[in-house]
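**Q** structure for this input, please:
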Amino acid sequence: MDRDIRLKRLRFRAWHRGTKEADLMVGGFFDTCADSWSDAEIAWFEALMDEEDVDIMGWAIGTIPIPNNWHGPMMERMRLLDYIPIEK
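**A** Here you go, the predicted model:
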């Protein structure tokens, strides 16, 4: 599949998680980081989108342990939380 199509689909999935909090966290992460992702990083994020929002959010904020298969630089980047848009 074409890279641009994959990214468009992922952006939609990232911003339509089911709760506003998950949308802001996952969608904000996507918007901030996706332009620089390699094909392997895109595949990682595609797989992450199959996980439950509560788990993704828990891993990102450190309230639940990260399973071994999600450890690595992408999760470490997600855990920075500096990509979440704050409405004022």
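**Q** rest of the way, CA atoms for contacts and neighbours
**A** OK.
**Q** how about the residue positioned nearest the centre of the chain, secondary structure?
**A** Computing the C-alpha centroid of the chain and ranking residues by Cα atoms, centre = their mean puts Val26 first, at 4.1 Å. Secondary structure assignment for Val26 (DSSP: H, G, I helix; E, B strand; the rest coil): helix.
**Q** not counting sequence-adjacent ones, nearest residue to it?
**A** In space, and not counting its chain neighbours, Val26 is closest to Ala14: 5.3 Å by Cα to Cα, 6 or more residues apart in numbering.
**Q** helices of the chain, start to end?
**A** Using DSSP state H, the helices of the chain run over 3-15, 20-22, 28-33, 39-48, 53-61, 73-78.
**Q** ok, the residue nearest to Val26 touching Lys20?
**A** No - with contacts counted by Cα atoms under 8 Å, Ala14 stays clear of Lys20, the gap being 11.1 Å.
**Q** neighbour-wise, which of those two wins?
**A** Ala14 (24 against 12; other Cα atoms under 10 Å).
**Q** let's see this one next, to set against the first:
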Amino acid sequence: MQAFPASHPSPVLDARALSKLHWRCRRGLLENDLFIEQFFLRHEGELTVFHAEGMGALMDLADNDLLDLLLRRKEPSGALDLPAVHTVLGMLRDSGAIPAHGV
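**A** Model (predicted):
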């Protein structure tokens, strides 16, 4: 489990903010949805404003660009080269597209 860096303290998301984040993360590409679904299953209770900022930046990407990052074909650069993006991307990659229950 990866938390936000100590230099970036951030409050945990309340139910309304978490609901908005879920809505914001809806994607058109199934592969991205699988990563995102597992991310929320594993980290939903610990997500902070810092994480929401990173996730928001990633959700601004086109589906194929996001998938390239998730599959480690690319790394964040330019405007995406931010601590929040790196943290959330690491959490998404660690969550993977494999269901948490192992099926």
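**Q** quick check: TM-score for this pair?
**A** After superposition, the two chains reach a TM-score of 0.71 (TM-score structural alignment, normalised by the length of structure 1), with 86 aligned residues with a Cα RMSD of 2.7 Å.
**Q** before we move on, the earlier item: in structure 2, what residue corresponds to the residue nearest to the centre of structure 1?
**A** Counting by TM-score structural alignment, Val26 of structure 1 lines up with Ile36 in structure 2.
**Q** wait, its match sits on Leu92?
**A** Yes - counting by Cα under 8 Å, Leu92 is a contact partner of Ile36 of structure 2 at 6.7 Å.
**Q** measure the residue nearest to Arg42 of structure 2 when sequence neighbours are not counted to Leu67 of structure 2 for me?
**A** Of all residues not flanking Arg42 of structure 2 in the chain, Ser95 sits nearest, at 7.1 Å (Cα to Cα, 6+ apart). Per Cα to Cα, to the nearest Å, Ser95 of structure 2 is found 14 Å from Leu67 of structure 2.
**Q** do Arg26 of structure 2 as well
**A** 14 Å.
**Q** who's more crowded, these two?
**A** Ranked by neighbour count (other Cα under 10 Å), Arg26 of structure 2 and Leu67 place Leu67 first, with 18 against 14.
**Q** which one in structure 1 is aligned with the more buried one?
**A** Mapped onto structure 1 by TM-score structural alignment, Leu67 of structure 2 lines up with Met57.
**Q** residues in contact with its match?
**A** If you count contacts by Cα atoms under 8 Å, 6 or more residues apart in numbering, Met57 of structure 1 has them with 22, 25.
**Q** how close does it get to Ala40 of structure 1?
**A** 22 Å.
**Q** now do Ile56 of structure 1
**A** Note on Ile56 of structure 1: its distance to Ala40 of structure 1, by Cα to Cα, is 19 Å.
**Q** give me the more crowded residue out of these two.
**A** Per other Cα under 10 Å, whichever of Ile56 of structure 1 and Ala40 has more neighbours is Ile56, with 22 against 9.
**Q** for the residue lying closest to that one once chain neighbours are set aside, grab the count of nearby residues.
**A** Spatial nearest neighbour of Ile56 of structure 1, excluding adjacent residues (Cα to Cα, 6+ apart): Leu48 at 7.8 Å. Around Leu48 of structure 1 there are 17 other residues, counting by other Cα under 10 Å.
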